[in-house]
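Undergrad: Give the three-dimensional model of this entry:
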Amino acid sequence: MIARIRIVLALIFVGMATLVLVPLQLVAMKTGLWRETVILRLWHRVVLRGLGIRVHVTGQPAAQRPLLIVANHISWTDIPVLGAITDVRFIAKADMQTWPLVGFLSSLQRTVYIERERRRKSGDQAGEIALRLVNGEAMVLFAEGTTSDGNMMLPFKSTLFGAATMAVAEGAAKEVAIQPVAIAYTRLHGMPLGRRFRPLASWIGDQDLASHARDLIASGAMDVEVRFGEPVIFAAGDNRKQAARIVEERVRAQFAAALREPEGSRPKP
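TA: As a prediction, this is how the structure comes out:
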């Protein structure tokens, strides 16, 4: 009964906020009266509040531009988690653009849609991301290409790291900062999730988005850690595959550290 009440209240809260914020975002996009990311960050925070997700941040987003943020990927909730922290744009699978409501909301964030299965288009897709980077937008790349179960990371795909190569080509940018970021869901109601229960946060395979959101809300307060690492500087002549390996190693180390010693278990300085 309590879970049902929680679900209803969360839906009402997020729904009403969305009805107010979407028109404001459309005005911002058409007129430029205020930065588009102001409304976006507010909406992401509303979603997190509705889901009952608390975010703990270690480190900070790099101030340098161009900036490519590379993170592991566990759930669709990773998007509001990062979107609530800093001004970013996302790189998402092309089929998301056709999803009811989700596609519309993603477009309001000026998401870059990619088709990972069509390798012939990878150059064009990397080129669009490179253009956004050169224009000063911080782009988020979930380099695994899909979601994991929250206990382990999948190997990074290096293809879209080519955006960094394109950004520095022909002097468009002297260098690109590639920042490793680890996301780890660590606690439920203040208690460590552990290997058995971490998949509660994950969104894997063909699981329905609505049912996953419902289950998350019903489960109650969940904690997620976001750890920002030191950027890897990518310059002309650098190898994208090598850069991808270095970034993956750093994300893995940060991810393992967050699971091993989550926020709240570390002694206060």
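Undergrad: Going by C-alpha atoms from here, please, whenever you check contacts or count neighbours.
TA: Fine.
Undergrad: Arg245: what's its closest spatial neighbour, skipping adjacent residues?
TA: Phe156 (7.7 Å; C-alpha to C-alpha, 6 or more residues apart in numbering).
Undergrad: Over to the one you found. Which of the three states is it?
TA: With DSSP: H, G, I helix; E, B strand; the rest coil as the basis, Phe156 sits in coil.
Undergrad: ok, which stretches of the stretch 151-269 of the chain are helices?
TA: Ranges of helices within the stretch 151-269 of the chain are 162-168, 194-197, 209-219, 240-260, based on DSSP state H, counting those that start in this stretch.
Undergrad: Would you tell me which of the ones you listed gets closest to Phe104?
TA: Counting by C-alpha to C-alpha, Phe104 lies closest to helix 209-219 out of the helices of the stretch 151-269 of the chain; the figure is 15.1 Å.
Undergrad: thinking again about what came up before, winner for burial among the helices of the stretch 151-269 of the chain?
TA: Ranked by mean neighbour count under mean count of other C-alpha atoms under 10 Å, these are led by helix 162-168, which reaches a mean of 25.
Undergrad: Residues touching that helix, excluding its own?
TA: 68, 123, 126-131, 133-134, 173-176, 234-236, 238, 240 (C-alpha atoms under 8 Å, 6 or more residues apart in numbering).
Undergrad: Please indicate which of those residues are buried?
TA: Listed as buried from the contacts of helix 162-168 are 68, 126-131, 133-134, 173, 175-176, 234-236, 240; burial here means 16 or more other C-alpha atoms under 10 Å.
Undergrad: quick one more, to check against the first:
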Amino acid sequence: MKSASNISDLAHRQRIAPLGWVLIACRIALLLACVVTCVPLYYLCLPFTAANPAPRLFLRLVAAVVGLRLKTTGEHPAPSAFFLANHVSWLDIPAIAGVTGSAFVAHDGLASIGPLRWLCAMNDTVFIARHDRRSVAAQVHQVREALHDTGALTIFPEGTTGDGTQLLPFKSSLLSAIDADTEHVPVQPVWLDYGPRVQDVAWVGSEPGLANAMKILARWRPIPLTIHFLPPLLGEERTDRKAIARAARARIDAVMQKD
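TA: This next block holds a predicted model:
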């Protein structure tokens, strides 16, 4: 249980100055402008191409508006790949999608928010019931179909956001979608590195999502993020879903420890 001093400190750190609210208002206006621009573009392109450019453009614009300053290092991401990334913030999604055009696997809690579900559907998001073990087989089938349809798909195998300083255990159930029978699809671990001030943006603990979003939108300083594309898994690293989870986590952890 948090002490009174810890709760007071949390409230103090989350207090937003008046100028911060001005910045929030400006950014929300810009984000709405991105929606108004990209949604018609999406429907305009829909009859002509399966690789609709509008969602990727929209998420790149979102990353820019919220202050992300992106760099990439390592192996060039394949256009068709399965990315396994650590999870720190909702910022991870526009960052990865803006760079790779990837779709995502997300928990079904997001599906209950109508406008957000609508936008996610445009980027071919796969919604899963995180705590419903009875539907794992159906979820694996969904993931396989999405990978076939979209080409690039990202899973956050920790299953939730961490503080960015260490990895949580990787869950392997959905990785059945990419075990031995789909070896032709590259499986590429990804480390999202927000630098030494990662805790300023990490969404952890009991912090409400809206509070975290407001905190990010009120920031005047840019948010540096380096996306490290690590070498794809090969051979014995892809024996089965547990081997995939173990190898991907080990790859990401190794580069985190070097930093």
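Undergrad: Next, the TM-score between them, please.
TA: In this superposition the chains share a TM-score of 0.85, using TM-score structural alignment, normalised by the length of structure 2; 241 aligned residues with a C-alpha RMSD of 2.2 Å.
Undergrad: quick one: what's aligned to the residue nearest to Arg245 of structure 1 in structure 2?
TA: The equivalent of Phe156 of structure 1 in structure 2 is Phe170 (alignment by TM-score structural alignment).
Undergrad: Might one say that its match is in contact with Arg249?
TA: Yes - applying C-alpha atoms under 8 Å, one finds Phe170 of structure 2 in contact with Arg249, separated by 6.8 Å.
Undergrad: Distance of Arg54 of structure 1 relative to Arg118 of structure 1?
TA: Computed with C-alpha to C-alpha, to the nearest Å, the distance linking Arg54 of structure 1 and Arg118 of structure 1 is 37 Å.
Undergrad: Those two - which one has more neighbours?
TA: When neighbours are counted by other C-alpha atoms under 10 Å, Arg54 of structure 1 and Arg118 differ, and Arg54 comes out ahead with 16 against 8.
Undergrad: tell me which element the more buried one is part of?
TA: strand 53-58 (DSSP states H and E).
Undergrad: Which residue range of structure 2 does that strand align onto?
TA: Strand 53-58 of structure 1 corresponds to residues 68-73 in structure 2, going by TM-score structural alignment.
Undergrad: And the matching stretch against structure 1, how far off on average?
TA: Superposed on structure 1, stretch 68-73 of structure 2 shows a mean distance of 1.0 Å to its aligned residues (mean C-alpha distance after the TM-score superposition for structure 1).
Undergrad: can you list contacts of that stretch?
TA: With C-alpha under 8 Å, 6+ apart, stretch 68-73 of structure 2 has contacts from Ala63, Ala95, Pro222, Ile223, Pro224, Leu225, Thr226, Ile227, His228, Phe229.
Undergrad: Over to stretch 6-21 of structure 1?
TA: Stretch 6-21 of structure 1 is contacted by residues Ile39, Trp43, Val46, Val47, Gly50, Leu51, Arg214, Ile217, Ala218 when judged by C-alpha under 8 Å, 6+ apart.
Undergrad: For that stretch, give me the average deviation versus structure 2.
TA: Relative to structure 2, stretch 6-21 of structure 1 is 1.3 Å off (mean C-alpha distance after the TM-score superposition for structure 1).
Undergrad: What residues of that stretch count as buried?
TA: For stretch 6-21 of structure 1, using 16+ other C-alpha under 10 Å, the buried residues are Arg6, Ile7, Ala10, Leu11, Val14, Thr18, Leu21.
Undergrad: do the same with stretch 18-33 of structure 1
TA: Of all the residues in stretch 18-33 of structure 1, those buried under the rule 16+ other C-alpha under 10 Å are Thr18, Leu21, Val22, Gln25, Ala28, Met29.
Undergrad: wait, which of the residues you listed is closest to Ala258 of structure 1?
TA: Thr18 (32.0 Å).
Undergrad: Quick one: map that closest one onto structure 2.
TA: Matched by TM-score structural alignment, Thr18 of structure 1 corresponds to Val35 in structure 2.
Undergrad: quick one: that match from Gly195 of structure 2, how far?
TA: In this view, Val35 of structure 2 and Gly195 of structure 2 are 30 Å apart by C-alpha to C-alpha.
Undergrad: ok, which stretches of the stretch 1-150 of structure 1 are helices?
TA: For the stretch 1-150 of structure 1, the helices defined by DSSP H, counting those that start in this stretch cover 2-31, 36-51, 78-85, 102-108, 122-134.
Undergrad: coming back round to it: a markdown table for the helices of the stretch 151-269 of structure 1, including distance to Pro61 of structure 1?
TA: Listed next are these as a markdown table, based on distance: least, C-alpha to C-alpha, whole Å:
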| stretch | distance to Pro61 of structure 1 |
| --- | --- |
| helix 162-168 | 18 |
| helix 194-197 | 28 |
| helix 209-219 | 27 |
| helix 240-260 | 14 |
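Undergrad: Figure out which of the ones you listed is closest to Gly145 of structure 1.
TA: In terms of C-alpha to C-alpha, the element of the helices of the stretch 151-269 of structure 1 nearest to Gly145 of structure 1 is helix 240-260, at 12.9 Å.
Undergrad: For that closest one, which outside residues touch it?
TA: Around helix 240-260 of structure 1, the neighbours that count as contacts under C-alpha under 8 Å, 6+ apart are 70-72, 153, 155-158, 161-162, 164-165, 178-186, 225, 227, 229, 232, 234.
Undergrad: now the angle from that helix to strand 53-58?
TA: Relative orientation of helix 240-260 of structure 1 and strand 53-58, computed by axes from the mean of the first three to the mean of the last three C-alpha atoms, to 10 degrees: 110 degrees.
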